[in-house]
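Participant: Here is a sequence together with a model predicted from it:
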Amino acid sequence: MSERLTREYHIGEEIGRGRFGSVFRCYSRDSGEVFAVKSVDKAQLTDALDLDCAEREPKIAHIATAGNPHAVQIHAAYEDDSFIHLVMDLCDGGDLFDRIAARQGAPMGEALAASVMAAIMEALSVCHRRGVAHRDVKPDNVLFDGEGKVRLADFGSAECFGEGTLMSGLVGTPYYVAPEVVAGRDYGEKVDVWSAGVVMYIMLGGIPPFYGETVEEIFESVMRGNLRFPTRIFGGISSAAKDLMRRMICKDVSRRFSADQVLRHPWITSVGSATCVSNLK
């Protein structure tokens, strides 16, 4: 562990593990406040792109998350010869992936799904206004804090964009990645809206809209973009919810909703506003 990190924080037990490192509970030695610290093992970063993303994450995340109530805040960053350490908000209420998996394929009620979606889109709206795209929106990166509040996490794949400046590169997770990313074209922040739409589809239907046995087959399905709502699964889902998903999971980027447009959609404003996310089980 970094000497500066351990001087300022007491490192507690491991509470998570990922592809590039581990997450530990930690405590400020000054205030006693509880945080999480993500320690990224540089030895696991097998190429220059991985290392660049890890080193840029604190800077981009600070731009995107500072004062953003539905994003995990990064409070401090440390680096030594072997690790990059990020001290961030502790979200010990699990993630959306685990909560979806615990339902064993049973769909989530629309009111709860809408409240989760509202929080995700509020986080993305702030990011996009600040010129940052998350680029890896998926249930694993939607966390819950101790009060059940939704927090968008993990800005390791995030990138800055600007007026007339697009992004490039195959970044994201196959089930959730937008078709323009798969096609190798330059793209804008609406890739996050596509991914969030896929998250919404999975919450309401229990299955992804595009799937395959291999990554290649998943990408082929994404590129076809044939969005369907099987009656046996979506028969009880409202027309407003289906309308919003069509507008988010839309191959035509010019017609795809922005984050702000999603937040103004009736399904969000009327269904999601009255539900407390902490009730999500």
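Facilitator: Yep, that arrived. Here the structure is a predicted model, which is why all the values come from computation and not from measurement.

Participant: from here on, contacts and neighbour counts on C-alpha atoms
Facilitator: Fine.

Participant: can you count the residues close to the residue nearest to H62 when sequence neighbours are not counted?
Facilitator: Sequence neighbours aside, I74 is the residue nearest to H62 in space, at 6.4 Å (criterion: CA to CA, 6 or more residues apart in numbering). A count of neighbours around I74, defined by other CA atoms under 10 Å, yields 21.

Participant: ok, I74 - contacts?
Facilitator: In this structure, I74 makes contact with P58, A61, H62, T65, A66, L86, V87, M88, D89, judged by CA atoms under 8 Å, 6 or more residues apart in numbering.

Participant: Work out for me the element the first one sits within.
Facilitator: The one in question is P58. For P58, the host element (DSSP states H and E) is helix 48-65.

Participant: So what touches that helix?
Facilitator: Outside helix 48-65, the residues that reach it (CA under 8 Å, 6+ apart) are 40, 42, 45, 71-74, 77, 84, 86, 126-127, 130, 132, 155-160.

Participant: Between helix 48-65 and the following helix or strand past it, find me the angle.
Facilitator: Next along the chain after helix 48-65, taking DSSP H and E as the criterion, comes strand 74-79. Between strand 74-79 and helix 48-65, the angle formed by their directions is 150 degrees, by axes from the mean of the first three to the mean of the last three CA atoms, to 10 degrees.

Participant: where does strand 74-79 sit relative to the chain's centre, distance-wise?
Facilitator: The gap between where strand 74-79 is centred and where its chain is centred comes out at 20 Å by CA atoms, centre = their mean, to the nearest Å.

Participant: for stretch 164-180, same thing?
Facilitator: From the chain centre to the centre of stretch 164-180 is a distance of 14 Å (CA atoms, centre = their mean).

Participant: okay, now the one to match up with it:
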Amino acid sequence: SDVMKDYTFMQVIGQGSFGKVHKVQDKKTGAIYACKEIDYSMMKEKEKELLVHEVNTMKDLSHENIVRYVNRYLDKQTGKLYMVMEYCDNGDLARYIKRHKNERRYISEDKIWSVIYQLLSVMDYCHNRAKSGQKVIHRDMKPGNVFLTKDGSLKVGDFGLCRLLDNDDFAKTNVGTPLYMSPEILAKQSYTEKADIWSLGCVFYELTALVPPYVATNLDSLKLKVKVGTRASLPAQYSQELKRLIDSMLALTPSARPDSSVLLRNQKVSEMQDRLTPQVEQINQVPLRESLEDWNERLNKKEMELQVRQDKLQRVQTEIKKREGRTYYM
């Protein structure tokens, strides 16, 4: 069916080398979405493959911190593909960092731990989505691919470069954004999902320092800086725990970088998970019968605690009245 029949195109909210991103409105429901308009007529065969891959990957991914895929439309006459996705109404992390840099104020550590938990949760889902025996490597994690929503949550988008890896497979294509590229990709060596861990480490570093860990004017200079590993230390107000986490992710050797499941077990990350995970979700994770029993047990416990407090209160009140010389019974 025709995308123009189903959606009203409101405004262009982004522009890329192969097309635009529109803000659109569903004509039936009035819901707002983002629609990627991609001109594939000028693409080389390899680029078309990447595009088909992005669509198929987005369709398969389902996580609260990943931009939700809605629908796709193919217009063979004009050579355009339209991808309708969830609309994130609060810009991206790159803009958020830039705003803090311009205003010369650091991002609070609490906020940074919140971002860390949400992005690690996405990476863990992608890297360990091994039901099909395959893991998804994003390969282009950067602040510009992390979108903000009004409720404060984050959504990872742009899986255009991501690649499905069979377990223990090594990918060998040199893609991604240079400033966030892992040393093994910069060196054109084979790599695994640990390349994403490096890129995320760069994003977390930038949230603290407001600049990426390694900045250079050309690729050779960047490669050298990364290889030597000299980067400015993080601003003094951030905790040692945060610094240790980021340093571990920016280990030069991929095997020395912890994987997402290890990073999620970090005490601070776990604490943030407890704060951000809604009660409802926690209930949904246990079988209903078990959760009802748990709730009953919890309620009974609370009732007993309240009874004990009430008894204590009555005893105290009686004691006070006795001392005042008037025996008083409730």
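Facilitator: Cool, the structure landed. Predicted model only: the values in this text are computed from it and were never measured.

Participant: The residue nearest to H62 of structure 1 -> structure 2?
Facilitator: Aligning on TM-score structural alignment places I74 of structure 1 opposite Y69 in structure 2.

Participant: can you name the residues of structure 1 that stretch 187-205 of structure 2 overlays?
Facilitator: The aligned range for stretch 187-205 of structure 2 is 183-201, by TM-score structural alignment.

Participant: can you give me the helices in the stretch 51-200 of structure 1?
Facilitator: 96-102, 110-129, 179-182, 190-205 (DSSP state H, counting those that start in this stretch).

Participant: May I see these organised as a markdown table, with mean neighbour count and distance to T231 of structure 1 added?
Facilitator: Shown next, in a markdown table, are the helices of the stretch 51-200 of structure 1 (neighbours: other CA atoms under 10 Å; distance: least, CA to CA, whole Å):
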| stretch | mean neighbour count | distance to T231 of structure 1 |
| --- | --- | --- |
| helix 96-102 | 16 | 20 |
| helix 110-129 | 23 | 16 |
| helix 179-182 | 20 | 25 |
| helix 190-205 | 26 | 10 |
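
Participant: Out of these, which is closest to R264 of structure 1?
Facilitator: Across these, R264 of structure 1 has its closest neighbour in helix 110-129 (9.7 Å, CA to CA).

Participant: got the angle for that closest one vs helix 190-205?
Facilitator: Following the same axes, to 10 degrees, one obtains 170 degrees for the angle between helix 110-129 of structure 1 and helix 190-205.

Participant: before we move on, back to that, restricted to buried residues, select the contacts of helix 48-65 of structure 1 in PyMOL.
Facilitator: With 16 or more other CA atoms under 10 Å as the criterion, this PyMOL line picks the buried residues out of the contacts of helix 48-65 of structure 1:
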select buried, resi 40+42+45+71+72+73+74+77+84+86+126+127+132+155+156+157+158+159+160
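
Participant: for the helix holding P58 of structure 1, which positions count as buried?
Facilitator: Within helix 48-65 of structure 1, the residues that qualify as buried by neighbour count (16+ other CA under 10 Å) are 50-51, 53-58, 60-65.

Participant: contacting residues around the match of stretch 187-205 of structure 2?
Facilitator: Under the criterion CA under 8 Å, 6+ apart, residues 113, 117, 120-121, 124, 128, 132-139, 161, 166-170, 175-178, 180-181, 207-209, 223, 245, 248-250, 253, 256-259 lie in contact with stretch 183-201 of structure 1.

Participant: coming back round to it: and the match of I74 of structure 1, how far is that from G157 of structure 2?
Facilitator: 10 Å (CA to CA, to the nearest Å).

Participant: Could you say which helix or strand holds C26 of structure 1?
Facilitator: Assigning secondary structure by DSSP H and E places C26 of structure 1 in strand 21-28.

Participant: In structure 2, what stretch matches that strand?
Facilitator: Going by TM-score structural alignment, strand 21-28 of structure 1 sits over residues 19-26 in structure 2.

Participant: Over to stretch 136-149 of structure 1?
Facilitator: For stretch 136-149 of structure 1, the matching stretch in structure 2 spans residues 140-153, with TM-score structural alignment as the criterion.

Participant: from the middle of its chain, how far away would the matching stretch be?
Facilitator: Once both centres are worked out by CA atoms, centre = their mean, stretch 140-153 of structure 2 turns out to sit 7 Å from its chain's centre.

Participant: Kindly report the same for stretch 20-30 of structure 2.
Facilitator: For stretch 20-30 of structure 2, the distance between its averaged C-alpha position and the chain's averaged C-alpha position is 24 Å (CA atoms, centre = their mean).

Participant: buried ones in that stretch?
Facilitator: K20, V21, H22, K23, V24, Q25, D26.

Participant: what's in contact with it?
Facilitator: Stretch 20-30 of structure 2 is contacted from outside by 5-15, 31-38, 87, using CA under 8 Å, 6+ apart.

Participant: Produce a PyMOL select command limited to the buried residues of these.
Facilitator: Restricted to buried positions by 16+ other CA under 10 Å, the PyMOL selection for the contacts of stretch 20-30 of structure 2 reads:
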select buried, resi 7+8+9+32+33+34+35+36+37+38+87
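
Participant: Keep only those of the contacts of stretch 20-30 of structure 2 that are in strands.
Facilitator: In this view, these that belong to strands under DSSP state E are 7-15, 32-38.
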